[in-house]
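>>> got a predicted structure here, sequence first:
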Amino acid sequence: MPDIAIIGGTGVYDPDLLKDTREYIENTVYGDVKITVGRYEDIEVAFIPRHGKDHSVPPHLVNYRANIMALKQIGVKNIIATAAVGSLNFDLKPGHYLLADQFLDFTKSRKNTFYEGGEEGVVHCDMTVPYCPEIRKAIKKAGNELNLTVYNGGVYVCTEGPRFETAAEIAMFKMLGGSVVGMTSVPEVCLARELGMCYGNISIITNFAAGISPHILTHSEVVEMMKESIHEVRRLIMHSLKYIPREKTCDCSKILDEKGVMK
């Protein structure tokens, strides 16, 4: 089974990306998840479309716990996730990529932990470095080789959605140190960390955020920008896979030591 997975946003998956693909349903206590597994060169890879096959699930209703648990159950240890984001900084332009190393959580109604008491107990998971530095390094190396503009480090501001943010909210996020704003990285990254998985985020900058953009924001603008960059995004992801080390030196799995779980 694969130890690397891709969680894709809008339009990321292409059937031609992987060879010898198979689809199956993984059952979890949080719900059933359809996973596609195939091979890229000599690497076995799992794929989940975060918003469903036809982008039918809005960000605040994604079953994040089921998705992450399903990947854990099949043996995945490394996750590359994509997200379309708005920029809070004129230096971060549409068509650029940012690899978040921190987040600010402004979600409101999402299930953000596997540990709610009861049989599972309560775990206060460390989030000092939520995004795996080794996965970020692998993606950055691939980006350099492909001559893409990839920034390694930045703050992902995660909002509830599905609405876009007000200009006042964006101004506040900028004052708090935000780099980009999106709607999906939290609680995904938190759940992966609770299970000792290495998680990296490729933030695909599709537009400037409200109050920075010279015009009102539309979902069609995001979709159109994604269409323009999607082949590049796919190349970046797949080129990164070979640089993800199998023997890790990061701290991502150390939460399992605290819980007394075998790695």
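It's in.
>>> C-alpha only now, for contacts and for neighbours.
Will do.
>>> and Phe164, what is it in contact with?
By CA atoms under 8 Å, 6 or more residues apart in numbering, the contact list for Phe164 reads Ala210, Leu217.
>>> helix or strand: which one has it?
According to DSSP states H and E, Phe164 maps onto no helix or strand at all.
>>> distance of it relative to Leu191?
Distance of Phe164 to Leu191, computed by CA to CA, to the nearest Å: 24 Å.
>>> ok, which stretches of the chain are strands?
Shown for the chain, the strands assigned by DSSP state E span residues 4-8, 19-28, 31-40, 43-49, 78-87, 97-99, 102-106, 150-152, 155-159, 180-182, 198-208.
>>> here comes the other one, which I'd like you to weigh against the first:
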Amino acid sequence: MTVYAIIGGTGLTQLEGLTITAALNVDTPYGAPSAPLLRGEYAGREVLFLARHGHPHRIPPHQVNYRANLWALKHAGAEAILAVNAVGGINAAMGTGHLCVPDQIIDYTWGREHTFFAGELDHVTHVDFSYPYDAGLRELLIAALAEEGCAFSDFGVYACTQGPRLESVAEIVRLERDGADIVGMTGMPEAVLARELELPYACLSLVVNPAAGKSSGIITMAEIERALADGMGQVRAVLARVLGA
């Protein structure tokens, strides 16, 4: 049976319902992961859980040690990864509270350690990244969303920006022109590092605010926190249904 790892983002620093059997402090060649890896049982299945931003939530998106996180999960026995991300909605159909299973990503980040293939290498390696997310995992998420009766999209282009600030209106106009449907700060290099480690990876994104210029007001943390509180129950239910399948 596949051992899944769940990477929790903003709003999911703890996995309610997880029966923890071990907290693993994994030493990696890339430094420390964001938090101890939690091994336990969720929805009747063994899982690993990692809080991307630490617990408590303290590590901004551009300072997450993505390489350590992915390496630690792989070496703790993870065989597939379900990543949860809080995002802004660009596509008019993807408003606050909407769930999205993206099928593509555009990387606008810079300065992040984005590959394991660096330094003194025996040979140069190029991984294929035409389709960033695992098709089988996406199908499981999409089926679970439909069964839960959630408002969701089974497609989406995720624009990954540097952060930690939110985007300007002009930047969102550019991202929309580039074809982006949602915008977040943590989708990369996480997805490509999973690919380099040959770990199937898919993303479940919760829209927590309209992107800049997509509503009449400014974006507030209070608005985002309300959306997180309202939406993470659905996220947990979807994850439980996937794991229980």
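Thanks, I have it. Remember, it's a predicted structure, so these values are computed and weren't measured experimentally.
>>> please state their TM-score.
Laid over one another, the chains give 0.94 as their TM-score (TM-score structural alignment, normalised by the length of the second structure), with 243 aligned residues with a CA RMSD of 1.6 Å.
>>> still on that earlier bit, most tightly surrounded among the strands of the first structure?
Here the criterion is mean neighbour count by mean count of other CA atoms under 10 Å, and of the strands of the first structure the winner is strand 180-182, at a mean of 28.
>>> that strand vs the second structure, average distance?
Following superposition, strand 180-182 of the first structure is found to deviate from the second structure by 0.3 Å on average (mean CA distance after the TM-score superposition for the first structure).
>>> need the residue closest to the centroid of the first structure.
Taking CA atoms, centre = their mean, the centroid of the first structure lies closest to Ala81, which sits 3.0 Å from it.
>>> that one is in contact with Val12, isn't it?
No. Using CA atoms under 8 Å as the test, Ala81 of the first structure is too far from Val12 to be in contact (10.0 Å).
>>> and Ile218 of the second structure, what pairs with it in the first structure?
Using TM-score structural alignment, the equivalent of Ile218 of the second structure in the first structure is Ile216.
>>> same check on Asp103 of the second structure?
When the first structure is aligned by TM-score structural alignment, Asp103 of the second structure is paired with Asp101.
>>> what's near enough to touch Leu145 of the second structure?
Counting by CA under 8 Å, 6+ apart, Leu145 of the second structure touches Ala151, Phe152, Val238.
>>> run through who's touching stretch 63-82 of the first structure.
Against stretch 63-82 of the first structure from outside (CA under 8 Å, 6+ apart): 1-9, 26-33, 46, 48, 111-114, 135, 187-188, 191-192, 195-204, 237.
>>> mind listing what Pro56 of the second structure touches?
For Pro56 of the second structure, the contact set (CA under 8 Å, 6+ apart) comprises Thr13.
>>> relative to Glu41 of the second structure, how far out is it?
21 Å.
>>> rewinding a little: roughly how far does the match of Ile218 of the second structure sit from Thr166 of the first structure?
Separation of Ile216 of the first structure from Thr166 of the first structure (CA to CA): 10 Å.
>>> what sits in contact with each of the two?
Common contact partners of Ile216 of the first structure and Thr166 (CA under 8 Å, 6+ apart): Ala210.
>>> picking that back up, quick check, the match of Asp103 of the second structure in contact with Thr128.
No. Between Asp101 of the first structure and Thr128 there is no contact, the gap being 9.6 Å when judged by CA under 8 Å.
>>> neighbour count: those two, which is higher?
With neighbours defined as other CA atoms under 10 Å, Asp101 of the first structure and Thr128 compare such that Asp101 has more, 19 against 8.
>>> what about the match of Ile218 of the second structure, distance to Ala209 of the first structure?
9 Å.
>>> for the aligned partner of Ala84 of the first structure in the second structure, give me its contacts.
For Ala84 of the first structure, the aligned residue in the second structure is Ala86 (criterion: TM-score structural alignment). Counting by CA under 8 Å, 6+ apart, Ala86 of the second structure makes contact with Gly9, Thr10, Gly11, Gly184, Ser205, Leu206, Val207, Val208, Leu228.
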